[in-house]
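**Student:** Only the shape, not the letters, is given here:
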């Protein structure tokens, strides 16, 4: 059996974030043969600036982010939506992961996005923005993974239907085969 590692980028820095808790639930309920690793420290990564992204001197937090994502088999963003957009911390992470151009840590990685927001739309605009940005950065977007869940009338952490949709998203991401998708 092949082991699959999924790097998770959480788009909220808040300790008590529902999306962080969703990421933890996914990690704790990962299927056999799957490791879900939440990438901590995104708030420590400076805003992307090509002047500090040099071959000889890259901020340690950015280097660590790149190494963690590069060593993973898949990438999953678990994110809320801020004012109809992807949170800045997630956008910044994708910016760092997109470099060096054409050879960044996201290039060729199957990528999906899930999350919840206390709006009727469940974060769909942020999720679409994350998908677009990651795709431009070179990730292989797995469309059937996107789950945009409203948290208005359901407890997303305990609702069996929501949990099943999130678990299925992880399964689809794990089962995604780049060669089959390209054919």
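**Tutor:** Nice, thanks for sending it over. Remember, it's a predicted structure, so these values are computed and weren't measured experimentally.

**Student:** Going by C-alpha atoms from here, please, whenever you check contacts or count neighbours.
**Tutor:** Fine.

**Student:** With residue 35 as the reference, measure out to residue 68.
**Tutor:** Going from residue 68 to residue 35 by Cα to Cα, to the nearest Å gives 13 Å.

**Student:** Hmm, I typed the wrong one, I wanted residue 54.
**Tutor:** Here the criterion is Cα to Cα. By it, residue 54 lies 31 Å from residue 35.

**Student:** Give me the three-state assignment for the residue of the chain most remote from its centre.
**Tutor:** Centroid-distance maximum for the chain: residue 56 at 27.8 Å, with Cα atoms, centre = their mean. Recorded secondary structure, residue 56: coil (DSSP: H, G, I helix; E, B strand; the rest coil).

**Student:** and what of the one 10 residues further on?
**Tutor:** Local secondary structure at residue 66 is given as helix here, using three-state DSSP.

**Student:** List the buried residues for stretch 52-68?
**Tutor:** 53, 61, 62, 64, 65, 66, 68 (16 or more other Cα atoms under 10 Å).

**Student:** All the helices of this structure, residue numbers only.
**Tutor:** Ranges of helices in the chain, per DSSP state H, are 18-28, 60-70, 88-97, 124-136, 160-175, 178-182.

**Student:** Can you tell me which helices and strands the fourth one packs against?
**Tutor:** Using 3 or more Cα pairs under 8 Å, 6 or more residues apart in numbering; DSSP states H and E as the contact definition, the elements that helix 124-136 packs against are helix 88-97, strand 110-117, strand 140-141.

**Student:** Can you tell me which residue is spatially central in the chain?
**Tutor:** Looking at the chain with Cα atoms, centre = their mean, the centroid-closest residue comes out as residue 77, 1.6 Å off.

**Student:** Next one: that one from residue 54, what distance?
**Tutor:** Taking Cα to Cα as the measure, residue 77 falls 26 Å from residue 54.

**Student:** Wait, residue 52 touches residue 62, no?
**Tutor:** No: contact criterion Cα atoms under 8 Å: residue 52 and residue 62 do not qualify, at 10.2 Å.

**Student:** before we go on, here's another structure to hold up against the first:
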């Protein structure tokens, strides 16, 4: 059997993003799989631009990458009590692509933020954003990585045993969801 194809979407465009680190840790803990992080650095959605120029090639490539995935990992920071604008913009653009990658796709959602709630509000809102696309969103365990600036060692690995345990459980649930 071919390797499982995992695609991660980080809601942060920042180099060295804690959400990108969390996704990489999730992929590592998932085990044997091909993993790639999607590029969501897209132009702002504007219906006039879409009408004049169509859906950008980068959006179609992103939608195809997600469609080809066996499962999707999404991690978002919390900006002003919600998911990042970059992530919402990517979801809006993907919805405009002829490729409809989300239907029935297993999706694991997580968040990493500097605050003590670990992006809990952003994650709740992100889950609601995904509902119209009808993916199979895993319900838990929920990963809200608090004080994310202190959560990784120099090699980018999680240091808190409880987070490693829960992220491992989430990845085991994702693996089971893929094979169901």
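**Tutor:** Nice, thanks for sending it over. Since we're looking at a predicted model, the values are computed, not measured.

**Student:** residue in structure 2 matching the residue nearest to the centre of structure 1?
**Tutor:** Using TM-score structural alignment as the criterion, the counterpart of residue 77 of structure 1 in structure 2 is residue 74.

**Student:** List the contacts of that match.
**Tutor:** By Cα atoms under 8 Å, 6 or more residues apart in numbering, the contact set of residue 74 of structure 2 is 8, 9, 10, 11, 23, 107, 108, 109, 110, 111.

**Student:** Buried among those? Make that a ChimeraX selection.
**Tutor:** Command for ChimeraX that selects the buried part of the contacts of residue 74 of structure 2, burial taken from 16+ other Cα under 10 Å:
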select :8,9,10,11,23,107,108,109,110,111
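
**Student:** Out of the contacts of residue 74 of structure 2, which two sit at the greatest distance?
**Tutor:** Within those, 11 and 107 form the most distant pair, 14.4 Å apart (Cα to Cα).

**Student:** which residues touch the alignment partner in structure 1 of residue 123 of structure 2?
**Tutor:** Aligning on TM-score structural alignment places residue 123 of structure 2 opposite residue 127 in structure 1. Contacts for residue 127 of structure 1 (Cα under 8 Å, 6+ apart) come out as 79, 81, 86, 113, 114, 115, 146, 148.

**Student:** Just put those in CSV and tack on distance to residue 3 of structure 1.
**Tutor:** Below are the contacts of residue 127 of structure 1 laid out as CSV (distance: Cα to Cα, whole Å):
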residue, distance to residue 3 of structure 1
79, 25
81, 31
86, 30
113, 21
114, 22
115, 25
146, 22
148, 27
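
**Student:** List just the nearest of these to residue 138 of structure 1.
**Tutor:** Comparing the contacts of residue 127 of structure 1 against residue 138 of structure 1 with Cα to Cα places residue 113 closest, at 15.1 Å.

**Student:** Would you check how far apart residue 41 of structure 2 and residue 25 of structure 2 are?
**Tutor:** Per Cα to Cα, residue 41 of structure 2 is found 22 Å from residue 25 of structure 2.

**Student:** neighbour count winner among those two?
**Tutor:** Shown here are residue 41 of structure 2 and residue 25; by other Cα atoms under 10 Å, residue 25 has more neighbours (18 against 15).

**Student:** Surely the more buried one is in contact with residue 152?
**Tutor:** No: look at residue 25 of structure 2 against residue 152 with Cα under 8 Å: they stay out of range, at 9.7 Å.

**Student:** who touches both of the two?
**Tutor:** Shared contacts of residue 25 of structure 2 and residue 152 (Cα under 8 Å, 6+ apart): residue 158.

**Student:** what's the counterpart of residue 21 of structure 1 in structure 2?
**Tutor:** Alignment note (TM-score structural alignment): residue 21 of structure 1 maps to residue 21 of structure 2.

**Student:** Any idea how many residues pack against that match?
**Tutor:** Residues within reach of residue 21 of structure 2, counting by other Cα under 10 Å, total 21.

**Student:** again with residue 14 of structure 2
**Tutor:** 10.

**Student:** ok, it - contacts?
**Tutor:** Counting by Cα under 8 Å, 6+ apart, there are no residues that residue 14 of structure 2 touches.

**Student:** Kindly report the same for residue 91 of structure 2.
**Tutor:** No contacts exist for residue 91 of structure 2 under Cα under 8 Å, 6+ apart.

**Student:** Kindly report the same for residue 135 of structure 1.
**Tutor:** Residues near residue 135 of structure 1 by Cα under 8 Å, 6+ apart: residue 141.
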